[in-house]
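Asker: Show me the folded form of this:
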Amino acid sequence: MLTLSPLGGGRFSSGAAQTNRNEFIFGGQLLAQALCAAAQTVSGKLPHALHASFEFPASATRPLVYQVCEGRDGRSLSHRRVMARQSGHTVLRAYASFSGPEEGFRHQSGWRSEPPAPDSLSTLGSIAARYETQVSEHGKGRLSTYPQLEIRPIAVKEHLLLQPGKPASRFWMRARGNMPADPTGWTAVLTYLSDYLLVNAALIPHVSEMPDEHLFVASLNHAMWFHVLADPSQWLLYETESDWAGQGRALVHGRFYSENGQLVASVVQETMIRARKNSG
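Answerer: As a prediction, this is how the structure comes out:
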């Protein structure tokens, strides 16, 4: 999912595509590959921030090329601009920042409350066996996930959009498969995870208002800050909360915590939420 082939001149091509329910390339993969492309032009520093805008849906059947424009390389910080291009369209613009090790003040916010251990929660398979006949067409996307992920939701009915609740969601997640060996690769995998069901927090309060399968959801802008290095193949708690929704958009904040409660990364995303147009 993250492997890129160098083309020269700061250009890299993608050879794999993970499609979402709209049959476009999953936004988390675009974000992660953009970060990987930028990282290949930086040495001695790790990613600390990523800001991106999704501009055009990316097809899984066409070549996708990332162009990295080198920015300033300072003693402690480096910056890169990345454009993902496909069939004459810019599908993603991203700005990645990298930093070296620094000492300074330390503090962090903790999780909302002590979560249940991930191994004590139901798997998606057992949840699907219990709730599949009750879940709406839109909610069925929560009964399974990408092969690269494992999910353990905490509030199952809210996660499946079976009942309304506060604009917030919590679930454990981890990556499956062979992890990259280098720290930058771990950060890219975490970036891949960060786009998964972030919008759920904005949908949960509106379960009773949602038209069945007549909802179009798409990421618009995505920002992420990496605080400490964490192995994404280990369980991470993803706490998300939506502060606002309106005008066909929603704003969602997310935080990743390790199993011992350490804040690993912070995320903010603006998402489009619209009723699908009736083709008939």
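
Asker: alpha carbons only for contacts and neighbour counts from here, please
Answerer: OK.

Asker: how many neighbours does Q86 have?
Answerer: 18 (other Cα atoms under 10 Å).

Asker: ok, now T41?
Answerer: Counted with other Cα under 10 Å, the neighbours of T41 add up to 13.

Asker: and it, what is it in contact with?
Answerer: G10, V68, E70 (Cα atoms under 8 Å, 6 or more residues apart in numbering).

Asker: this one next, for a side-by-side:
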Amino acid sequence: MKHINELLSLLELEQLEDNLFRGHSKSVGNSTVFGGQVLAQSLYAAMKTVPADRQVHSLHSYFILPGDLEIPIVFQVERIRDGGSFTTRRVKAIQKGEPIFFMSASFQLEQEGFDHQITMPNVSPPDWLVSWEDLAQKFGDMLPENIRKFLNLERPIEFRPVELVNPALPTKSQPFRHIWMKAKGEMPSDPQMHQCVLAYSSDYNLLTTALLPHGAEASFGNVKIASLDHAMWFHRPFRMDEWLLYAIDSPSASNARGFTRGNIFTQDGHLVASVVQEGLIRPKMVDRG
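Answerer: Here you go, the predicted structure:
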């Protein structure tokens, strides 16, 4: 996928009947379905069963089994509650008769209330930075083939890292990372599609932040990485075709799991979403499946 329209087509599921949808997958370099894809598709399915005047404000999900890229995914929506201000949905993603992913999402009417936020980190603006593709072109001959392929993959989202890390010679560093991101192409006006695309994009860069304090021991290809859960809160309106800063940290890693958090800001400093994820980060020498 090299343009946002390709991702939007992937996220727009086929409705089979009430509360039942079907979608397909596209590889992002993995042999299994990308977690951000099934997350965003599940959110899309939930949105299609909710009144248009209610916007998602939070979601909580678990990755159960790896998804098969070659067969469709069926999304079953359960209508948990329709209240005066909040609506709750639960989504089960199914392949071969088994759930591969669960998500609960809550939607809310727009309401007045208190307003505050933390300050956006002071980092270099995106115009000063280079993208993953630019890094691959500049340093491709010095990078291992698997890393070069990863950086060169065509994606509908452009990522520009603030901190440059040499993936061929990783050194131990503090578990903090800042990445600017933006859709490649103009997005439609529907805010729900911007939320779905942000959910998709939020699964990038999280777990690898938990590897930063471990240097070469946790270098690319030496560990098995898999998302276990993913939670997300939407605070304020935004557009995915404008630059967003993803500020990520990893407070802890233990028992073959890495815990990561992220705050997402507009370029003018508004906090629009927050993310938390835990995932498997197990050295391959002790991999047990």
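
Asker: hmm, back to that, of the contacts of T41 of structure 1, buried ones?
Answerer: Among the contacts of T41 of structure 1, those classed as buried by 16 or more other Cα atoms under 10 Å are G10, V68.

Asker: can you put the contacts of T41 of structure 1 in a markdown table and add secondary structure?
Answerer: As requested, the contacts of T41 of structure 1 are exported to a markdown table (DSSP: H, G, I helix; E, B strand; the rest coil):
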| residue | secondary structure |
| --- | --- |
| G10 | coil |
| V68 | strand |
| E70 | strand |
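
Asker: From the contacts of T41 of structure 1, pick the one nearest P211 of structure 1.
Answerer: V68 (40.9 Å; Cα to Cα).

Asker: Just the element for Q137 of structure 2, please.
Answerer: With elements taken from DSSP states H and E, the one containing Q137 of structure 2 is helix 132-139.

Asker: got the buried residues for that helix?
Answerer: For helix 132-139 of structure 2, burial by neighbour count (16+ other Cα under 10 Å) applies to W132, E133, L135, A136.

Asker: And stretch 208-220 of structure 2, by the same measure?
Answerer: The neighbour-count check on stretch 208-220 of structure 2 (16+ other Cα under 10 Å) flags T208, T209, A210, L211, L212, P213, A216, A218, S219, F220 as buried.

Asker: ok, average deviation of the helix holding Q137 of structure 2 from structure 1?
Answerer: Taken against structure 1, helix 132-139 of structure 2 registers an average deviation of 2.7 Å after superposition, with mean Cα distance after the TM-score superposition for structure 1.

Asker: For that helix, grab the matching residue range in structure 1.
Answerer: Mapping helix 132-139 of structure 2 onto structure 1 (TM-score structural alignment) gives residues 124-131.

Asker: Other residues contacting that stretch?
Answerer: Here stretch 124-131 of structure 1 makes contact (Cα under 8 Å, 6+ apart) with L143, S144, I151, R152, V156.

Asker: Inside helices: which ones of the residues you listed?
Answerer: V156 (DSSP state H).

Asker: Please pick the buried ones from the contacts of stretch 124-131 of structure 1.
Answerer: Among the contacts of stretch 124-131 of structure 1, the ones that count as buried by 16+ other Cα under 10 Å are L143, I151, R152, V156.

Asker: Which strand or helix spans the counterpart of A32 of structure 1 in structure 2?
Answerer: Under the alignment (TM-score structural alignment), A32 of structure 1 pairs with A40 in structure 2. Taking DSSP H and E as the definition, A40 of structure 2 sits inside helix 35-47.

Asker: Also L10 of structure 2?
Answerer: Using DSSP H and E, L10 of structure 2 sits in helix 4-11.

Asker: downstream neighbour of that helix in the secondary structure list?
Answerer: Counting by DSSP H and E, the next helix or strand C-terminal to helix 4-11 of structure 2 is strand 14-17.

Asker: Taking structure 1 as the reference, give the residue range the very next helix or strand once past that next one aligns to.
Answerer: As assigned by DSSP H and E, the chain's next helix or strand after strand 14-17 of structure 2 is strand 20-23. Aligned by TM-score structural alignment, strand 20-23 of structure 2 falls on residues 11-14 of structure 1.

Asker: Same question for stretch 196-203 of structure 2.
Answerer: The aligned range for stretch 196-203 of structure 2 is 188-195, by TM-score structural alignment.

Asker: any idea how far H230 of structure 2 is from W180 of structure 2?
Answerer: 20 Å (Cα to Cα, to the nearest Å).

Asker: Compare neighbour counts for the two and give me the winner.
Answerer: Using other Cα under 10 Å as the criterion, W180 of structure 2 and H230 rank with W180 on top: 27 against 24.

Asker: Now check the more buried one against structure 1: what is it aligned to?
Answerer: Match for W180 of structure 2 (TM-score structural alignment): W172.

Asker: Its match - that's part of a strand, no?
Answerer: Yes - checked against three-state DSSP, W172 of structure 1 lies within a strand.

Asker: so it makes contact with P118?
Answerer: Yes - judged on Cα atoms under 8 Å, W172 of structure 1 makes contact with P118 at a distance of 6.2 Å.

Asker: can you give me the helices in structure 1?
Answerer: Under DSSP H, structure 1 gives helices at 27-39, 124-131, 156-159, 183-194, 200-203.

Asker: Quick one: closest of the ones you listed to I273 of structure 1.
Answerer: Minimum separation from I273 of structure 1 across these (Cα to Cα) falls at helix 200-203, 8.8 Å.

Asker: what packs against the closest one?
Answerer: Applying 3 or more Cα pairs under 8 Å, 6 or more residues apart in numbering; DSSP states H and E, we find helix 200-203 of structure 1 packed against strand 168-175, strand 236-246, strand 249-258.

Asker: 7 Å instead, please
Answerer: strand 168-175, strand 236-246 (3 or more Cα pairs under 7 Å, 6 or more residues apart in numbering; DSSP states H and E).

Asker: coming back round to it: list the contacts of the match of A32 of structure 1.
Answerer: Contact partners of A40 of structure 2, counting by Cα atoms under 7 Å, 6 or more residues apart in numbering, are L11, C196, V197, A199, Y200.

Asker: and which of those is nearest V33 of structure 2?
Answerer: Distance ranking of the contacts of A40 of structure 2 against V33 of structure 2, using Cα to Cα, places Y200 first at 12.0 Å.

Asker: what's the burial count for the closest one?
Answerer: As a burial measure, Y200 of structure 2 scores 22 neighbours (other Cα under 10 Å).

Asker: Quick check: chain neighbours aside, which residue is closest to it?
Answerer: Excluding the flanking residues, the one nearest Y200 of structure 2 by Cα to Cα, 6 or more residues apart in numbering is G36, at 4.1 Å.
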